[in-house]
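>>> Take this sequence and fold it.
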Amino acid sequence: MEPNIATIAGLIGEETRAAMLMALMSGKALTATELAIEADITAQTASSHLNKLVDGELLIVRKQGRHKYFQLANQHVADLLEQILTLSASHSSTTKKGPSDPHLKYARICYDHLAGEIGVSLYHILAEKDAITDQATHTELTPKGEDFFSDLGVDIAGMKKQRRPVCKSCLDWSERKNHLAGSLGQYILSHALERKWAYQPPGTRIIQFSDDGLAAFLSRYTLK
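Sure, this is the predicted structure:
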């Protein structure tokens, strides 16, 4: 039996559930109450929608103490949502691309990796330096790239042992170009946050770099 895409489309296409899914693109797990606020609905209505998303395997539930937290089921769901955003933007009646907030357009989180102008710039600089291959939907770390990141102290060998690809291209919905996902994309964002070069303001997908942090980030990945 072929997969029924209408089921998934129906789950994502409903406006309230779409708002919840977009809120979870921040990469953070949220409670039903928080998601109800995001979707501007009652807690009871939110519970019904969340149950459908969990049953449809788009979300997972994590329990901690008395609280239940919801998050995207996996990277595949995040990728699908990003592609829908890209398609939606391309069919918009206006020619303006991307979010109106310049901070969101410049740098934001896409599930667990860096998106926006700076994420796209990073991807294409790495491709130009032959650190990654850029073949439409297929991206790989080259031997030169392995050496480059290993010299920075990145555990590439450990990443290769994971089920998740080391490198993966993700089409950026505001820039309409690829940014870097996969284990390496996750590492790059996590490292910037851990070094406090950047932070994620609560309740947003924005990644805000300090002046010194941005300079350090650009220098580390030779973007200047």
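>>> going forward, measure contacts and count neighbours with C-alpha atoms only.
Noted.
>>> could you point out the longest helix in this protein?
Identified as the longest helix of the chain according to DSSP state H is helix 75-90.
>>> Which elements pack onto it?
Applying 3 or more CA pairs under 8 Å, 6 or more residues apart in numbering; DSSP states H and E, one finds that helix 75-90 makes contact with strand 168-171.
>>> so where do the strands sit in this protein?
Shown for the chain, the strands assigned by DSSP state E span residues 59-64, 67-72, 108-110, 113-115, 168-171, 178-181, 198-199, 208-209.
>>> tell me what the fifth one is packed against?
Applying 3+ CA pairs under 8 Å, 6+ apart, one finds that strand 168-171 makes contact with helix 75-90, strand 178-181, helix 182-194.
>>> Next one: the residue nearest the centre of the chain from residue 75, what distance?
Closest to where the C-alpha atoms of the chain average out (CA atoms, centre = their mean) is residue 110, at 1.7 Å. Using CA to CA, to the nearest Å, residue 110 is found at 10 Å from residue 75.
>>> What of residue 203?
20 Å.
>>> swap in residue 93?
With CA to CA as the criterion, residue 93 and residue 75 are 30 Å apart.
>>> Of these two, which one has the most company?
residue 75 (15 against 7; other CA atoms under 10 Å).
>>> Which residue, other than its chain neighbours, is closest to the more buried one?
Residue nearest to residue 75 in three dimensions, not counting chain neighbours: residue 111, with 7.5 Å by CA to CA, 6 or more residues apart in numbering.
>>> one more to line up against the first:
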Amino acid sequence: MKEGPDIAQIAALIGDPARANILTALMSGKALTATELAFEAGVTAQTASAHLAKLTDGGLVAARKSGRHKYFNLVSDEVAGVLEALMGLAAGAGHLRKRTGPKDSAMRKARVCYNHLAGDMGVQMYRSMVAEGLLEPSDESLILTKAGHAFVSELGIDLDALPTSKAPLCRECLDWSARFSHLAGQLGRAILSRFIALNWAKREENSRVVTFTPDGEKAFLSLFPMTERSIAEL
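A predicted model of the protein is given here:
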């Protein structure tokens, strides 16, 4: 096919192991320096800079300067969504990283997926919201229902005050570890931010892990119970 989007070019950018590691590191949602990304990729700073130039030219990564340092981040939620989908595909096909450690179970329980909650707790939140009629999946979109608007308002989220963004309010995102959907989009970002503001959860430093306090987890389970109905309907 000689016309249309060139997916081969994007696939080549993502497919290099070092660049894949760089992109995965940026899934934390944090802006990182070339030195930090070189460590994540297991390459020299010079090699990392070359990879970052390709990713920037390819429209996957953006750079910004702050003082003497240059920081890199993913260009958009769309890029993050593609990466998470590829992680899910790789996990389902059995292509998993060999490195294991004590944070593996924590990553699977709760982690950041770019800017929203993923892992078992992220999936539970999504499934509970659908089962309780707060979210309504359709063929083309994910709708926050009238009951859902009331729910998020009671949680302390002002939807009208959310930052202007091209991202949809609600979006499904395939969770690579649980192999079910979790909630992304502006609402997914706002809910995770609210959990952190309420001191229910915190981001672990230099990690994608999200740790809930005992009281925070209790409050979470009260808001998003995993009932037989939610399991049966989803």
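>>> Identify whichever of the helices and strands packed on strand 168-171 of the first structure lies nearest to residue 59 of the first structure.
Taking CA to CA, helix 75-90 is the member of those nearest to residue 59 of the first structure, at 8.5 Å.
>>> and the angle for the closest one with strand 67-72?
Taking axes from the mean of the first three to the mean of the last three CA atoms, to 10 degrees, one finds helix 75-90 of the first structure and strand 67-72 inclined to each other by 60 degrees.
>>> Helix 75-90 of the first structure vs the second structure, mean deviation?
Superposed on the second structure, helix 75-90 of the first structure shows a mean distance to its aligned partners of 0.5 Å (mean CA distance after the TM-score superposition for the first structure).
>>> State the span of the second structure onto which that helix is aligned.
Here helix 75-90 of the first structure aligns to the second structure at residues 77-92, judged by TM-score structural alignment.
>>> most packed of the helices and strands packed on strand 168-171 of the first structure?
Counting by mean count of other CA atoms under 10 Å, strand 178-181 has the highest mean neighbour count of these, with a mean of 27.
>>> residues in the second structure aligned with that strand?
Aligning strand 178-181 of the first structure against the second structure (TM-score structural alignment) gives residues 181-184.
>>> List of residues touching that stretch?
115-119, 122-127, 170-175 (CA atoms under 8 Å, 6 or more residues apart in numbering).
>>> what's the average per-residue distance for that stretch once overlaid on the first structure?
Here stretch 181-184 of the second structure, set against the first structure after superposition, deviates by a mean of 0.5 Å using mean CA distance after the TM-score superposition for the first structure.
>>> show me the contacts for residue 171 of the first structure.
Listed by CA under 8 Å, 6+ apart, the contact partners of residue 171 of the first structure are 82, 83, 86, 177, 178, 179.
>>> Give me the distance between it and residue 111 of the first structure.
Noted for residue 171 of the first structure: a distance of 13 Å to residue 111 of the first structure, by CA to CA.
>>> how many other residues sit next to residue 135 of the first structure?
Neighbour count of residue 135 of the first structure, defined by other CA under 10 Å: 10.
>>> which one in the second structure is aligned with it?
Using TM-score structural alignment, the equivalent of residue 135 of the first structure in the second structure is residue 138.
>>> Residue 13 of the second structure matches what in the first structure?
Residue correspondence to the first structure (TM-score structural alignment): residue 13 of the second structure is matched to residue 11.
>>> Now do the contacts for the closest residue to residue 74 of the second structure other than its chain neighbours.
In space, and not counting its chain neighbours, residue 74 of the second structure is closest to residue 61: 4.6 Å by CA to CA, 6+ apart. Residue 61 of the second structure makes contact with 52, 55, 72, 73, 74, 75, according to CA under 8 Å, 6+ apart.
>>> Closest one of these to residue 4 of the second structure?
Taking CA to CA as the measure, residue 4 of the second structure lies nearest residue 55 of the contacts of residue 61 of the second structure, at 20.7 Å.
>>> isn't that closest one right next to residue 13, touching?
Yes: contact criterion CA atoms under 8 Å: residue 55 of the second structure and residue 13 qualify, at 6.6 Å.
>>> returning to what we had before: the residue nearest to residue 75 of the first structure and residue 23 touch, don't they?
No: applying CA under 8 Å, one finds residue 111 of the first structure not in contact with residue 23, separated by 10.1 Å.
>>> Off-centre distance for stretch 69-86 of the second structure?
In terms of CA atoms, centre = their mean, to the nearest Å, the centre of stretch 69-86 of the second structure is set 9 Å apart from its chain centre.
>>> actually stretch 214-223 of the first structure, not the one I typed
21 Å.
>>> list the buried ones in that stretch?
Neighbour counts over stretch 214-223 of the first structure (16 or more other CA atoms under 10 Å) mark 214, 217 as buried.
>>> how about the helices in the first structure?
5-13, 15-23, 32-39, 43-55, 75-90, 102-106, 117-128, 143-151, 156-160, 182-194, 211-220.
>>> closest to residue 65 of the first structure out of these?
Evaluated with CA to CA, the helices of the first structure place helix 32-39 nearest to residue 65 of the first structure, the distance being 14.8 Å.
>>> Highest mean neighbour count out of the strands of the first structure?
A comparison of the strands of the first structure by mean neighbour count, using mean count of other CA under 10 Å, puts strand 113-115 on top with a mean of 28.
>>> quick one: that one to the second structure mean distance?
Following the fit onto the second structure, the mean deviation recorded for strand 113-115 of the first structure is 0.1 Å by mean CA distance after the TM-score superposition for the first structure.
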